[in-house]
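Colleague: predicted model and sequence below, questions to follow.
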Amino acid sequence: MYELHTDRLVLRGWRESDLGPWAAMNADPAVREYLPGVLTREQSEASAARFQADLDGRGWGWWAVEVGATGEFIGFTGLDPVDDGMPFNGVEAGWRLARSASGHGYASEGARAAVAFGFQRLGLAEILAVTAATNLRSQAVMRRIGMTRDPADDFDDPGVPDGPLRRSVVYRLRAEDQRPVRRQAPSRPYPTQGA
């Protein structure tokens, strides 16, 4: 499994100590404003287990994010293959942070590291990001990391119930269009628990 480091963040594997704050995030309607409903503790723990299984299996995925200076868990960011049933294929960048972590530039910083990893380490030709059409803050992060949107790619997400969150937008970034990443520690393999 790879662990990524930025000036302020560590993108790492999931720990038992992350489960409480992760469940609290997913029970917060403000954090889940653009997602279909809040999650139970059990659903949150199951998602963290899936994320860690992906990290263990392929070395990359949805990493837990901590603030390097304090060790505080603040959410996740990373890359994941697009879900089945979507009207396109590829690898998606994504992020979800605790409300207390908003407004500090952490989403952009973590996303830049994940995208750089995808292009440099995985050799991806393109990375995309998807969000509800109404999620303007997430779209701002996508633009900050250099992604662009073609309204012709907008679609109704088949995994979201009918309603205001179903209409979704797609932002894309090709490897040749990527902006240089400011000083960043290189990614390195990190032994998984029990290894």
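Modeller: All right, it came through fine.
Colleague: alpha carbons only for contacts and neighbour counts from here, please
Modeller: OK.
Colleague: now Ser138, what's its secondary structure?
Modeller: Of the three states, Ser138 takes helix according to DSSP: H, G, I helix; E, B strand; the rest coil.
Colleague: quick one: it from Pro164, how far?
Modeller: Computed as CA to CA, to the nearest Å, the Ser138 to Pro164 distance reads 16 Å.
Colleague: looking at those two, which is more packed in?
Modeller: Ser138 (21 against 12; other CA atoms under 10 Å).
Colleague: correct me if wrong: that one contacts Arg144.
Modeller: No: taking contacts as CA atoms under 8 Å, Ser138 lies outside contact range of Arg144: 9.8 Å.
Colleague: from the chain's centroid, how far away is the longest helix seen in the chain?
Modeller: As assigned by DSSP state H, the longest helix anywhere in the chain is helix 41-58. Taking the mean C-alpha point of helix 41-58 and that of its whole chain, the gap between them comes to 14 Å (CA atoms, centre = their mean, to the nearest Å).
Colleague: next SSE downstream of that helix?
Modeller: strand 62-67 (DSSP states H and E).
Colleague: now that next one against helix 41-58, angle please.
Modeller: 100 degrees (axes from the mean of the first three to the mean of the last three CA atoms, to 10 degrees).
Colleague: put this beside the first:
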Amino acid sequence: MRDIVTERLVLRDWRESDLRPWAAINADPQVCEHLGPVWDVAQSAASIARYQEARRRNGFGSLAVELAATGELIGLAGIDPVAPTMPFTGVEIGWRLARSAWGHGYASEAARAVLDHGFTEVGLPEIVAVTLAPNLRSQAVMRRIGMTHAADLDFDHQPEPHGPVFRHVVHRIIRPTA
């Protein structure tokens, strides 16, 4: 499987050397604010193994994102089948970037490349994105890459039986026609 290259980024398979910077990204409470609890090194390593396995199994998945100019790992972007716990099916786009990479347009640049790959190489008819309602930064990226709010798919999720309920919003984009 070949890399996806943009003007400033390389989206590629994960490497052993990615673990340390990936673990640092996942240990940052600001990065994880809308994603759940921070991860330790073991959880970050397990996530890389899951991403690699999913890519082998599906032919697509979550890729490491590095700066083309320096080779620095700044996060991930990719598409994956919607989790079976979701109230709908399909393929979901996602991204997670180091705080130092915020505000430079990298999330939008990586996500546009992932959408193009999903539509042209994988042949998907539609891609969705899901985030917590308060995650306005991710929703802004969704709009910038051409996704529209699919209010009919929004849902509430209660991860623990007596815990809080979290509102999730869903955006979607249909494969462009030629």
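Modeller: The structure has been received and is ready for your questions. These numbers were taken from a predicted model, which means no experiment stands behind them.
Colleague: follow-up on the earlier one: hmm, who's touching the longest helix of structure 1?
Modeller: Helix 41-58 of structure 1 is contacted from outside by 1-2, 13-14, 19, 22-24, 26-27, 60-63, 192, using CA atoms under 8 Å, 6 or more residues apart in numbering.
Colleague: ok, Gln52 of structure 1 to Trp62 of structure 1 distance?
Modeller: Going from Gln52 of structure 1 to Trp62 of structure 1 by CA to CA gives 8 Å.
Colleague: show me where structure 1 has its helices.
Modeller: For structure 1, helices defined by DSSP H occupy the ranges 19-26, 41-58, 106-120, 136-144.
Colleague: so of those helices, which one's packed in deepest?
Modeller: Neighbour counts (mean count of other CA atoms under 10 Å) averaged over each of these peak at helix 106-120, with a mean of 23.
Colleague: span of stretch 164-178 of structure 2 from start to end?
Modeller: First residue to last in stretch 164-178 of structure 2 (CA to CA) measures 45 Å.
Colleague: now the longest helix of structure 1 on structure 2. Mean distance?
Modeller: Compared with structure 2 after fitting, helix 41-58 of structure 1 deviates on average by 1.3 Å (mean CA distance after the TM-score superposition for structure 1).
Colleague: how big is the angle separating that helix from helix 19-26?
Modeller: 110 degrees.
Colleague: does Ala150 of structure 2 touch Ile174 like I think?
Modeller: No: with contact defined as CA under 8 Å, Ala150 of structure 2 does not reach Ile174; the gap is 11.5 Å.
Colleague: how about stretch 10-30 of structure 1, aligned to which bit of structure 2?
Modeller: Using TM-score structural alignment, stretch 10-30 of structure 1 corresponds to residues 10-30 of structure 2.
Colleague: off-centre distance for that stretch?
Modeller: On CA atoms, centre = their mean, the centre of stretch 10-30 of structure 2 falls 13 Å from that of its chain.
Colleague: with stretch 6-17 of structure 1 instead?
Modeller: 13 Å.
Colleague: can you tell me what sits against it?
Modeller: 1-5, 48-49, 51-52, 55, 63-69, 76-77, 106, 109-110, 113, 183-185, 192.
Colleague: pull out the buried positions in it.
Modeller: Thr6, Leu9, Val10, Leu11, Arg12, Gly13, Trp14 (16 or more other CA atoms under 10 Å).
Colleague: spatially, which two of these are the most separated?
Modeller: Thr6 and Trp14 (17.6 Å; CA to CA).
Colleague: thinking again about what came up before, JSON lines for the buried residues of stretch 6-17 of structure 1, including distance to Val82 of structure 1?
Modeller: Shown next, in JSON lines, are the buried residues of stretch 6-17 of structure 1 (distance: CA to CA, whole Å):
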{"residue": "Thr6", "distance to Val82 of structure 1": "25"}
{"residue": "Leu9", "distance to Val82 of structure 1": "25"}
{"residue": "Val10", "distance to Val82 of structure 1": "24"}
{"residue": "Leu11", "distance to Val82 of structure 1": "20"}
{"residue": "Arg12", "distance to Val82 of structure 1": "21"}
{"residue": "Gly13", "distance to Val82 of structure 1": "20"}
{"residue": "Trp14", "distance to Val82 of structure 1": "21"}
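Colleague: which one of the residues you listed is nearest to Arg99 of structure 1?
Modeller: Ranked by distance to Arg99 of structure 1 (CA to CA), the buried residues of stretch 6-17 of structure 1 are led by Leu9 at 16.4 Å.
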